[in-house]
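Student: structure for this input, please:
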Amino acid sequence: MQLSAASYEERLTAPRSWWLICFLAGVSLGLILLPLGTLPMLAGLAAGTAVTAVAASSYGSVRIRVVGGHLIAGEAKIPVTALGEPEILDPEEARAWRTYKADPRSFMLLRAYIPRALRIDVTDPDDPTPYVFLSTREPERLAEALRAARSAAADRTGE
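Tutor: Predicted coordinates for the structure are as follows:
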């Protein structure tokens, strides 16, 4: 399957330092179980590392995609025709929109380890969501993909 020019895909993977933390969590569990013997200590090391690694991998497996005229962010699937102009947020402005400027009705796909973001107004009058806030490492590319997908959707509908 060939993706259109408007396609975009990003996985919000956890930073490398989190994998070290996963190992250290395993070491901690191993040390807790050390008084019980060598085998429980090794089992604790393996289990603690594995469980925390699965948690970090799961948290970092969320994807943002623009494909087929839709923005797919995590579990949300929004037609690009229902979205306004994307606004690229620098780290300071993204923090403001995550905190005191945030609207509780908005859809937010946040990852604290990603400092930049994209905010897109929802223009569908039937949708109570005022905007979509997405943490992204490449807000310029995502904004361009959304613009291209919206333009392609408008061309298909003859607007």
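Student: switch to C-alpha atoms for all contacts and neighbour counts from now on
Tutor: OK.
Student: show me where the chain has helices.
Tutor: For the chain, applying DSSP state H gives helices covering 16-33, 38-59, 91-98, 139-157.
Student: so how far is the shortest one off the chain centroid?
Tutor: I take that to be helix 91-98. Centroid displacement of helix 91-98 relative to its chain, using C-alpha atoms, centre = their mean, to the nearest Å, is 15 Å.
Student: ok, now the last one?
Tutor: With C-alpha atoms, centre = their mean as the basis, helix 139-157 stands 19 Å off its chain's centre.
Student: one more, please, to line up against the first structure:
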Amino acid sequence: MSDQPRPTETEHLAERETQHRARPEPATYRERLWVPLWWWPVGFALAGLLAAEIHMGAPGLRAWLPYVLLFPVPVWVLLWMSRHRLEVAPDATGTSELRVDRAHLPVSFVARATVVPKSAKSAALGRQLDPAAYVQHRPWIGTLVLLVLDDPDDPTPYWLVSTRRPAAVLAALGIPSAV
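Tutor: A predicted model of the protein is given here:
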């Protein structure tokens, strides 16, 4: 038997509460911007075509080597292109924040927000784009979210982020979208 006293019920509950607070809160919105499905067969067709070109002059077992070596390439490329993640989750203070890959933006710094439709995407990313803006754009995603910042310590005027469901992102942040 040990000489140490057993923890009381209150101490046990306090320890469990501390452990619970250490866990991150679940995200209220999460999105991963995968490449379109039709890109996969195109990627495999290009890899197969290149492997067939290499295969033409090799007899025997070496004939299959280009296929074995080249077919993982489109898988890696398309997964790498689909690495973009967008998440709205509570931060350490309990307020919502937008996380885009490794960047995060507390909602308290957002002055206003709007949805950039597909028809206005070219202008928003072209002649109207501020060079100091934070941009996470994926060309295969039609809509963007524009978040104008109100932070005197940050030179970034706004965030421009690709998303398939911009209204859901703004609702998860608790920001009324301006039209």
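Student: closest to A76 of the first structure out of the helices of the first structure?
Tutor: Using C-alpha to C-alpha as the criterion, the shortest distance between A76 of the first structure and these is 15.0 Å, found for helix 139-157.
Student: residues contacting that closest one, please?
Tutor: Residues external to helix 139-157 of the first structure that are found in contact with it (C-alpha atoms under 8 Å, 6 or more residues apart in numbering): 5-8, 66-71, 80-81, 85-89, 116-118.
Student: ditto for stretch 127-143 of the second structure
Tutor: Outside stretch 127-143 of the second structure, the residues within contact range by C-alpha under 8 Å, 6+ apart are 33, 35-36, 100, 115-118, 121, 123, 144, 155-166.
Student: next one: stretch 69-79 of the first structure
Tutor: Judged by C-alpha under 8 Å, 6+ apart, the contacts made with stretch 69-79 of the first structure from elsewhere in the structure are 62-66, 80-81, 109, 134, 146, 149-150, 152-153.
Student: let's see it at 6 Å
Tutor: By C-alpha atoms under 6 Å, 6 or more residues apart in numbering, the surrounding residues in contact with stretch 69-79 of the first structure are V62, R63, I64, R65, V80, A149.
Student: and what of stretch 128-137 of the first structure?
Tutor: Taking C-alpha under 6 Å, 6+ apart as the criterion, the residues outside stretch 128-137 of the first structure that touch it are 105-111, 116-122.
Student: what is the end-to-end distance of it?
Tutor: The stretch stretch 128-137 of the first structure measures 27 Å between its terminal residues, going by C-alpha to C-alpha, to the nearest Å.
Student: cool, stretch 155-172 of the second structure as well?
Tutor: Using C-alpha to C-alpha, one end of stretch 155-172 of the second structure lies 25 Å from the other.
Student: that one maps to which residues in the first structure?
Tutor: Residues 128-145 of the first structure are where stretch 155-172 of the second structure aligns, with TM-score structural alignment as the criterion.
Student: please tell me how far the matching stretch is from the chain's geometric centre.
Tutor: Centroid separation between stretch 128-145 of the first structure and its chain, computed with C-alpha atoms, centre = their mean, is 10 Å.
Student: what of stretch 144-163 of the second structure?
Tutor: Going by C-alpha atoms, centre = their mean, the spacing between the C-alpha centre of stretch 144-163 of the second structure and its chain's C-alpha centre is 16 Å.
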